[in-house]
Structure formats: structure tokens, C-alpha cells
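no sequence for this one, just the structure:
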């Protein structure tokens, strides 16, 4: 019951934005960037993340970071996090400077809900080499949630982190922070994770996802979130619940793409070719599916018809624009 209330509150207060069939958006979440120490889980996927961001930037995407970008409950000094991952923040700044970076806060970066904290830690940065301060993400306004509304059909995609209503990570987040910072942090360094987290607790994770589904069925809106670290692309189009997965899997990261009015779940991972050359490859895991296929406001027959029309109409355009630069790099390596 509380989850339904919190999701509805977030929806009512969400920032409204528009998209259409020419929009290119990538949703990624749960990078949990740390301070570069042995307990920083982001270290193992940092190169994947930076490479993926560079590809999305070059291909004209807007980057939605859907919460828990930083692990601020475990590492309280944002300055240390920025210094540990300079390449990552340089890539993020490129998006921001082109007005193509949208930041949503989650439970592990809840401090971004405080404008004073944001101004102090994200508006400026310090260049240790040249010993000067410079404008970083000056003027950024992190949001709890965003509603993406299609300009022509009015279909909505509700985007938020997904911790809303998960009591330990929402209304009692402060006590969770204390337990992580002063207890679980030390176990984390040797590979032991908090069993109460939805990431490790399957029963809790499924309960959270059931609550998402109930809200979707009641309000007839597609929902895109993170939080559970379990990627999701709906088989049942009547319950359009999408989860971006996370940026700290052992050997890959995941993302949800919205391009040409089509949704696609992808994975970026390291591969080795026949010549023993290590490279990064983007793989499609689910989709692409027309966004209209998940519009549960309309009768099923109408939705299926509109989806089929979209597939046929955009086939050539999608094939032309689908290629990423890493495919060219792979071919160069094979030559």
C-alpha cells in the first residue's frame, strides 16, 4: 500500500519532458561509483561504462542516469569519487554541456535531493593537476522522477529509480546509511553484501516488482526504473515494467535504449576475437519493440496494429542508424 502511495506521489511531482520517434535516449542506472578503494564495485566495469557513454554521445543520445550513480551511503566524500573516476565524469560532462544529461536520484545518492549538496559537489570541480576550480555540472537539477510524454500520441513513460516504498531504502534510508557506512562497508571489502538488500534478497526483490506491476495496472502507464539490479524487458505487454539492470555486473553492464520509437535492452561486455584481441561489444538482449506496443491505455488489437505499422515504417531507418562505432573498431582489429 505504501509503495503505491509513494509511486503516485512521485508521478504527481515528476518533471515532464517530451519525446518522439526521432528521439534517442539511453537509460542506465546503479553504477554505484565509489572512491576507487577495494570495496568500490564500479572499478571492474568502469571501462565498459566509459566506452558505452562515448558511443552513446557520438550517436546523439540523451543520457538518463536513473539513480544510484554514486555510492554516497558508503563513501560520503563526493570529491573522492570524482577524483577516482575522472574519465567517467568527463564523459558525463560532455552530455551535460550539450543539454543531454538527465539525472534522477535514488536511495544510494539521496543526498542529491538537497540543492545545497548539489551546488557544493556538482556545480564545480577541482583540477588537481592545474590546481584550479572549474565549472562542472553547474546548474544541474536532479529529479526524483521524470514523465516522458510522446508528442503525437500522448503515451507516457514514467521514469524513476524505484526505491519508493521500499521502507529501508526510502523512509528509513538514514538508518540504512548508518548500517552501510559503519558496518556493512567493512564486510563489503571482502565480498560479503547486505542480505537485506533487494539485490541479494530474491523474495524482497520479487515483492518490490509485484508492487511496481500493481501500480502499472492501476494507472496504465509504462514504468522504467532500476534499484533491484535485475534487468527487465516485459514479455507481457499488458504490464510494461522495464528495469535498466545495473552498471556493476561481474562482466557486463546493461542499458535500455529508446530510438526511432523502439525500445531495446542491451548489454555491453568484453569479448575476445579469434586473434586474441580484447574488445567491447554491444549485444541486444530484448527487443527492439515499438513503444506503442506498451501503451495499455488502448485496446490490445489497436496496440498490435500500431506496433506492426511502426515496425514496417521504421525498418530501413533503424537498420541505417543501428550501427555503433565499436562494430567498425572490431572489423579494424580483425584486419
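The structure has been received and is ready for your questions. It should be emphasised that the depicted structure is a prediction, and the values quoted were computed from it without experimental measurement. Residues are numbered from 1 along each chain as shown.

contacts, neighbours, all on C-alpha from now
Noted.

nearest residue to residue 237 other than its sequence neighbours?
Spatially, and ignoring its direct neighbours in sequence, residue 237 is nearest to residue 294 (5.4 Å; C-alpha to C-alpha, 6 or more residues apart in numbering).

which parts of the strand or helix carrying residue 186 are buried?
Using DSSP states H and E, residue 186 falls within helix 185-188. Using 16 or more other C-alpha atoms under 10 Å as the burial criterion, the residues of helix 185-188 that qualify are 185, 188.

with stretch 50-59 instead?
Buried residues in stretch 50-59, counting neighbours by 16+ other C-alpha under 10 Å, are found at 50-54, 56-57.

what does stretch 57-76 give?
57, 61-76.

show residues contacting the lengthiest strand in the chain.
Criterion DSSP state E: the longest strand present in the chain is strand 278-290. When contacts are defined by C-alpha atoms under 8 Å, 6 or more residues apart in numbering, strand 278-290 is touched by residues 48, 51, 233, 261-273, 307, 310-311, 326-327, 330.

I'd say residue 32 and residue 68 touch.
Yes: Residue 32 lies in contact with residue 68 (C-alpha atoms under 8 Å); the separation is 5.6 Å.

shared neighbours of the two, anything?
Common neighbours of residue 32 and residue 68, using C-alpha under 8 Å, 6+ apart, are residue 108.

related to what we said a few turns ago, mind putting the buried residues of stretch 50-59 in TSV, distance to residue 240 and secondary structure included?
Below are the buried residues of stretch 50-59 laid out as TSV (distance: C-alpha to C-alpha, whole Å; DSSP: H, G, I helix; E, B strand; the rest coil):
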residue	distance to residue 240	secondary structure
50	29	helix
51	29	helix
52	25	helix
53	26	helix
54	29	helix
56	24	helix
57	27	helix
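
just the closest of those to residue 149, please.
Of all these, residue 149 sits closest to residue 56, with 21.7 Å by C-alpha to C-alpha.

which residues of the stretch 101-250 of the chain fall in strands?
101-104, 124-127, 132-135, 145-150, 156-160, 222-225, 241-243 (DSSP state E, counting those that start in this stretch).

now the helix or strand hosting residue 307: how far from the chain's centre is it?
In the assignment (DSSP H and E), residue 307 maps to helix 300-321. When distances are taken as C-alpha atoms, centre = their mean, to the nearest Å, helix 300-321 is centred 25 Å away from the chain's centroid.

alright, now check it against this:
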């Protein structure tokens, strides 16, 4: 409901970042970092995600988190999440200190739409070992959307979480937060699916994706989103709709990479080698293709 208006509003308020042929960017979405309990859907992929982040940090990538990085619907206290995945946050802090970390908010961390929540949760943390408050992401901004401005083609890439206009997860999100915190958080541990989630509801997911396509047709914008948890890379002659997928699949995480002015859909997966030793491997699923193929001029 009101998807076109909500996406247009996010575009108007978006933070603008320049990119060029030297830019190297990794987009991850829907990490859903939790408290490392049985209800934490990210916990089983923490090592895969951490290994991938190490690769991107060492290779000079900029990290862009496309919403729902932290599971703030299920957990009222961010410090519980930060403590449960402290190694991940220390690596993200290293990206931020190097001016290579950008986050936008989604429906599950919509609290970051309020500046006082950003300041209270993200600026600093209490270091349990040193017994003092230390900087985490001081002065960080968490916008609703980011526009990447290509300095060489003057094209744009609109990056937004994608919950905008999804009635249950946008207009009545406080109700869904309440249900997630006190109901679905416990029920999905034993196999029940939340029918409000587009990741678990095929009809809902397809409706949202049709709205993305409608927005692209109307506004002539290349779009990178998350929210549905289904990775997407357009085929020949399809509209430039990209979806990062998510980081809570049972055995892998997926994301979007931009390098050398080209865009790819990638996954990181645990798989055995010929000797049966488990390894974390990166694989390109689709692409790479020049980003100029997908831009409107």
C-alpha cells in the first residue's frame, strides 16, 4: 500500500554517495543479527559472514548494509546483540573507521529512523573486558536509502531495503514488532512460519516484487533491495531489479558485488573439499555485467 509514494519519498531523502570504476562495494541485507540463542537465525551463519567480511576488508571493499542488519523487533536491547556477535561488530567498526561502512535501516531495525536510538545504540558500547565505554560507530548516519552516483556515466543506483509500502511491515510495523517479540520469536524455533514475512509467503513476495518492477518502469531507476530474502539478478531484457538475498539461509549467505564497474550476484557457502574438509567458498551466481547495462540515461 502506497509503495510508489513511500519509495519516492525514500529516494528524495536518500544519502548520495559517488562511485567510479575504482569503487569496490559489497551489499548484504537481512543479516538479522540476534542474541545467539536458538531464535537467532543469523547464528548458524556467523562464521560464514565473518569470513566474507574479512575477505572484503582485506580487498578494499566498501560495505553497504541494505537494512535489517540487527533484529531489533525481537530484542529491545541492542547491547545484547552487540555482545553476542562482538567479533562481527569489531570488524564492522574497522570498516567504519576506514570510511568504508554504510548502513540503511529496514523494518526490523526501523528504530534507527530516530536519531536518539542511533546515538544510544550505535555510537559507543561498554567494553566488558576493559570496563569502560568505547567507540563503536561514532557519529554514524543511518538513512532510509542511498543513491550511488556514477561519476563516469552520470547514472544512478537506488539502494533501499524494500519494505516501503508493504502494509504489514511498513504501516503497521509496531503490531508486527510486538508479535515478533512475544510470539513468532519462540514459534519459529519449532518450525512455525510467520505468514506476514515475505520471505516465508510466496504470494506476498511476488506482490512486492511486482511493485518494485512497477516503480522501476515509472521512475527509470536501477534498484538494489533486500527484504524478500530472495536473491535476484535480472536476465537479458529484464528490468534492473537486484535483490541481495539474505544472510540467514540454512547453508549460505548471498549478496551483490560491484567491482571494475561491473555487478555480480554472489554467495558464500560452506562445502566439503575432496578430502571431506569443510571450507567456506565464494561463488559468483550471476554476472558480472557492466552496471551501465542496467542504468537509465
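Everything's here; your move. Values in this document were obtained by computation on a predicted structure and should not be read as measured data.

coming back round to it: narrow the contacts of strand 278-290 of the first structure to those that are buried.
Buried subset of those (neighbour count, 16+ other C-alpha under 10 Å): 48, 51, 233, 261-269, 307, 310-311, 326, 330.

out of those, which sit inside strands?
Per DSSP E, strands hold the following members of these: 262-269.

got a markdown table for the residues you listed, with distance to residue 254 of the first structure too?
Formatted as a markdown table, those follow (distance: C-alpha to C-alpha, whole Å):
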| residue | distance to residue 254 of the first structure |
| --- | --- |
| 262 | 17 |
| 263 | 13 |
| 264 | 11 |
| 265 | 7 |
| 266 | 6 |
| 267 | 4 |
| 268 | 6 |
| 269 | 9 |
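
pretty sure the residue nearest to residue 237 of the first structure is touching residue 238, no?
Yes: with contacts counted by C-alpha under 8 Å, residue 294 of the first structure reaches residue 238, the gap being 6.9 Å.

neighbour-wise, which of the two wins?
Remark: of residue 294 of the first structure and residue 238, residue 294 carries more neighbours, 27 against 19, as counted by other C-alpha atoms under 10 Å.

quick one, helices of the stretch 101-250 of the second structure?
Per DSSP state H, counting those that start in this stretch, the stretch 101-250 of the second structure carries helices over the ranges 115-122, 173-179, 185-187, 202-219.

okay if I get these as TSV plus distance to residue 39 of the second structure?
Converted to TSV, those look like this (distance: least, C-alpha to C-alpha, whole Å):
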stretch	distance to residue 39 of the second structure
helix 115-122	21
helix 173-179	14
helix 185-187	6
helix 202-219	22
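
and those helices: which comes nearest residue 257 of the second structure?
helix 202-219 (20.2 Å).

next, the buried residues of that closest one.
204-205, 208-209, 211-213, 215-216.

and for stretch 95-112 of the first structure?
For stretch 95-112 of the first structure, by 16+ other C-alpha under 10 Å, it's 95-96, 100-112.

one more: stretch 113-123 of the first structure?
By 16+ other C-alpha under 10 Å, the buried positions in stretch 113-123 of the first structure come out as 113, 118-119, 121-122.

what is the nearest of those residues to residue 165 of the first structure?
Minimum distance to residue 165 of the first structure across those is 16.6 Å, recorded for residue 113 (C-alpha to C-alpha).

residues touching the closest one, list them.
Residue 113 of the first structure sits in contact with 105, 142-144, where contact means C-alpha under 8 Å, 6+ apart.

redo those residues as a markdown table? Include distance to residue 10 of the first structure.
Formatted as a markdown table, those follow (distance: C-alpha to C-alpha, whole Å):
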| residue | distance to residue 10 of the first structure |
| --- | --- |
| 105 | 12 |
| 142 | 13 |
| 143 | 10 |
| 144 | 7 |
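
what number of residues lie near the nearest residue to residue 273 of the second structure once chain neighbours are set aside?
Spatially, and ignoring its direct neighbours in sequence, residue 273 of the second structure is nearest to residue 279 (6.9 Å; C-alpha to C-alpha, 6+ apart). The number of residues packed around residue 279 of the second structure, counting by other C-alpha under 10 Å, is 12.

what about residue 279 of the second structure, distance to residue 207 of the second structure?
From residue 279 of the second structure across to residue 207 of the second structure, the span is 37 Å (C-alpha to C-alpha, to the nearest Å).

do the same with residue 109 of the second structure
According to C-alpha to C-alpha, residue 109 of the second structure and residue 207 of the second structure sit 23 Å apart.

and for residue 290 of the second structure?
From residue 290 of the second structure to residue 207 of the second structure the distance is 28 Å (C-alpha to C-alpha).

again with residue 58 of the second structure
39 Å.

equivalent analysis for residue 16 of the second structure, please.
Taking C-alpha to C-alpha, one finds residue 16 of the second structure at 28 Å from residue 207 of the second structure.

same question, residue 245 of the second structure
For residue 245 of the second structure, the distance to residue 207 of the second structure (C-alpha to C-alpha) stands at 17 Å.

likewise for residue 242 of the second structure?
Taking C-alpha to C-alpha, one finds residue 242 of the second structure at 16 Å from residue 207 of the second structure.

what do you get for residue 216 of the second structure?
Going from residue 216 of the second structure to residue 207 of the second structure by C-alpha to C-alpha gives 15 Å.

residue 137 is in contact with residue 96 of the first structure, correct?
Yes: applying C-alpha under 8 Å, one finds residue 96 of the first structure in contact with residue 137, separated by 6.7 Å.

residue contacts, residue 11 of the second structure?
Going by C-alpha under 8 Å, 6+ apart, residue 11 of the second structure touches 145-147, 158.

which bit of the first structure covers the helix or strand containing it?
Here residue 11 of the second structure, judged by DSSP H and E, is contained in helix 3-13. Residue correspondence for helix 3-13 of the second structure in the first structure, counting by TM-score structural alignment: residues 3-13.

for the matching stretch, buried residues please.
3-4, 6-7, 10-11.

ditto for stretch 229-240 of the second structure
Burial within stretch 229-240 of the second structure, assessed by neighbour count using 16+ other C-alpha under 10 Å, is assigned to 229-233, 239-240.

endpoint to endpoint, that stretch covers what distance?
Stretch 229-240 of the second structure: ends 17 Å apart by C-alpha to C-alpha.

what does it rub up against?
Applying C-alpha under 8 Å, 6+ apart, the contact partners of stretch 229-240 of the second structure are 30, 198-199, 213, 216-217, 221-223, 241-246, 254-255, 264-265, 286, 294-295.

buried subset of those?
The buried subset of these - by 16+ other C-alpha under 10 Å - is 30, 198-199, 213, 216, 221-223, 241-246, 254-255, 264-265, 286, 294-295.
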